[in-house]
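K.L.:
what shape does this take:
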Amino acid sequence: MRHARRFLLLFSLFFLLPVATHAAWWYWQPLAPDWRRADWSSAHLLPAATIEPEATIHVFAARVGRWRGIFAHHSWVVVKEANATAYTRFDVVGWGNPVRVNHREADGRWFGNVPELVAQVKGPAAEALIPRIRAAVKSYSYNSYGTYSAWPGPNSNSFVQHVLAEVPELHRALPPTAIGKDWRDDGLFAGLTPSRTGIQASLFGVAGVTLGWVEGVEINLLGLVAGLDIREPALKLPGWGRVGI
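P.N.:
Below is the predicted model:
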């Protein structure tokens, strides 16, 4: 009984309280009432492709729409080969065929929310990795109608996590609020983290533990993640996401 009380106390402190406070803050934000009236335009985070000749890779994440933004981000990958005149965006959505190419602006807002930059690679390093990213996109198994599941996955974040796992040289982790990133095909998983810098155990993406140099320390309960970023010191809080120290 004592252990149960301690667990409930810790769960309330590290999971429920952050979600509750972020929900209160989110309530007062100017949110689009539906997708039709949301702003999906470019956030002008990327220069025009025609004025940047070098190859580039970008991974973005933005809060999702309405009440779901309390908990979650949507993530996607953008690439541009050397001297290309346009960016190519890859992401997964929950309607129709999941995997989309150039579904929105490369650096577009998501339900009106400005994206944050998760990863960036430029120059020869990007040029070497882009073919592998394109191959990872093609190898994603859940690319047909009806295979998308918002929780616990596979969803948009499961897709980007797949790309990060196939190209660990990107050396970046998705935000702790990228619900679905810890979903695994075989349900029960124990092995290396996507970055290959640590270990991870996951139970159908709804519970698990991660310990890695890139991913940091994460405890996942019902898709909510609490923990620490070791490499770039920060707290990881459900709802709030990564809070730098």
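K.L.:
from here on, contacts and neighbour counts on C-alpha atoms
P.N.:
Will do.
K.L.:
would you agree residue 213 is in contact with residue 197?
P.N.:
Yes - in this structure, residue 213 sits in contact with residue 197. The criterion is CA atoms under 8 Å, and the distance is 5.5 Å.
K.L.:
who's more crowded, those two?
P.N.:
Neighbours of residue 213 and residue 197, each counted by other CA atoms under 10 Å, are more numerous for residue 213; the result is 19 against 15.
K.L.:
to check against the first, give me the structure of this:
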Amino acid sequence: MNQARLLAHVVLAAAALTSSAGCVVLRRPTTLPPAEKPYVAVLSGEMPEPITMVARHAWIIVNVADQGPLLRYELLSRAFKETTSRPLDYFGEGDVALHGLVEKDRGSIRKMVECLDEETPRYNEEHPDYFPMPGPNSNTYVDQMLRRCNIPVDLPSTAIGKDYRGPIGVSLTSGGTGVQFDTWIAGVKLGLTEGVELHVLGLTIGVDWWPPALILPVNPGRLGFDDR
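P.N.:
Purely as a prediction, here's the structure:
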């Protein structure tokens, strides 16, 4: 059984138990600021069938607001940077969600771009292979960029691969207010804004402190108020 089929079997089993549970109150609208506003946005879209209900693919959009095009940082087979006029589009046709928006002055956003430009090829060197589960994959890349470039945004629980740290690893969380310890099999995350998460075979369950919510391994990833 290949990895993609194993992933589908595991996550669909989780979905069967929780498919009626995912619900977000006061969901953040998936809209981006106007062109004159500098920002970094972190988005994700639902994966195609058969894992639509339980997996998402993340990417980063940057607007320096210097009359240049939007920048997109993403990983398909390799991590890359490109310009885009369609920041909400991706290879799928599912729900697209905005998980975080960092709005700062142009100088601060340019520094984030410089960091992303430096860290993207470094990621490709560190992770030459791609594995759907437990990673490294597209969500591993986005999570690493958020942590290394000080972009305080948390990915949703269904961004499988976001917690990949190799065979064993410890790091700060992408939100910047907690720590996590993960192995290929299991892990745990604890943070002021992240709450408490337990990771098992790439799936995430937990409790968010504020806004209050249960964290579930099925889209949209939460039962409660929207946060990420």
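K.L.:
TM between them?
P.N.:
Put the two chains on top of each other and the TM-score (TM-score structural alignment, normalised by the length of structure 2) is 0.77; 206 aligned residues with a CA RMSD of 3.0 Å.
K.L.:
point to the residue nearest the middle of structure 2.
P.N.:
With distances taken as CA atoms, centre = their mean, residue 155 lies nearest the centre of structure 2, 3.5 Å away.
K.L.:
what does residue 116 of structure 2 align to in structure 1?
P.N.:
With TM-score structural alignment as the criterion, the equivalent of residue 116 of structure 2 in structure 1 is residue 136.
K.L.:
returning to what we had before: map the residue nearest to the centre of structure 2 onto structure 1.
P.N.:
Counting by TM-score structural alignment, the partner of residue 155 of structure 2 is residue 174.
K.L.:
so who does that match touch?
P.N.:
For residue 174 of structure 1, the residues meeting the contact criterion (CA atoms under 8 Å, 6 or more residues apart in numbering) are 61, 118, 161, 181.
K.L.:
that one in helix, strand or coil?
P.N.:
coil (DSSP: H, G, I helix; E, B strand; the rest coil).
K.L.:
of the contacts of residue 174 of structure 1, which are reproduced in structure 2?
P.N.:
Compared against structure 2 with both residues aligned by TM-score structural alignment, their matches' CA atoms under 8 Å, these retain 118, 161, 181.
K.L.:
ok, which stretches of structure 1 are helices?
P.N.:
All helices of structure 1, identified by DSSP state H, fall at 2-11, 17-27, 124-139, 156-166.
K.L.:
go through those and pick out the most buried.
P.N.:
helix 156-166 (a mean of 25; mean count of other CA atoms under 10 Å).
K.L.:
which residues does residue 218 of structure 2 contact?
P.N.:
For residue 218 of structure 2, the contacting residues are 14-15, 18-19, 21-22, 53-55, 157-158, by CA under 8 Å, 6+ apart.
K.L.:
is it possible to export those to TSV including distance to residue 78 of structure 2?
P.N.:
Converted to TSV, the contacts of residue 218 of structure 2 look like this (distance: CA to CA, whole Å):
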residue	distance to residue 78 of structure 2
14	29
15	29
18	32
19	32
21	34
22	31
53	25
54	23
55	19
157	23
158	21
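K.L.:
identify the farthest-apart pair in those residues.
P.N.:
The most widely separated members of those are 21 and 55, with 15.2 Å between them, by CA to CA.
K.L.:
what's in contact with stretch 210-229 of structure 1?
P.N.:
Contacts with stretch 210-229 of structure 1, where a contact means CA under 8 Å, 6+ apart, come from 14-15, 71, 151-152, 171-173, 176-177, 179-180, 182, 193, 195, 197-201, 205-209, 230-231, 234-239.
K.L.:
now, of those residues, which are buried?
P.N.:
14-15, 71, 152, 171-173, 176-177, 179-180, 182, 193, 195, 198-201, 205-209, 234-239 (16 or more other CA atoms under 10 Å).
K.L.:
one step back: TSV for the helices of structure 1, including distance to residue 189 of structure 1?
P.N.:
As requested, the helices of structure 1 are arranged in TSV below (distance: least, CA to CA, whole Å):
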stretch	distance to residue 189 of structure 1
helix 2-11	23
helix 17-27	27
helix 124-139	20
helix 156-166	14
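K.L.:
minimum distance to residue 111 of structure 1: which of these has it?
P.N.:
Between residue 111 of structure 1 and the helices of structure 1, the tightest spacing by CA to CA is seen for helix 17-27, at 13.9 Å.
K.L.:
which one in structure 2 is aligned with residue 73 of structure 1?
P.N.:
Structural alignment (TM-score structural alignment) places residue 73 of structure 1 against residue 56 in structure 2.
K.L.:
try residue 215 of structure 1
P.N.:
With TM-score structural alignment as the criterion, residue 215 of structure 1 lines up with residue 194 in structure 2.
K.L.:
how much space between that match and residue 214 of structure 2?
P.N.:
In this structure, residue 194 of structure 2 and residue 214 of structure 2 are 11 Å apart, going by CA to CA, to the nearest Å.
K.L.:
next, the contact list for the nearest residue to residue 137 of structure 2 once chain neighbours are set aside, please.
P.N.:
Taking CA to CA, 6 or more residues apart in numbering as the measure, residue 137 of structure 2 lies nearest to residue 130, with 5.4 Å between them; neighbours along the chain are not counted. The contact partners of residue 130 of structure 2, by CA under 8 Å, 6+ apart, come to 77, 136-137.
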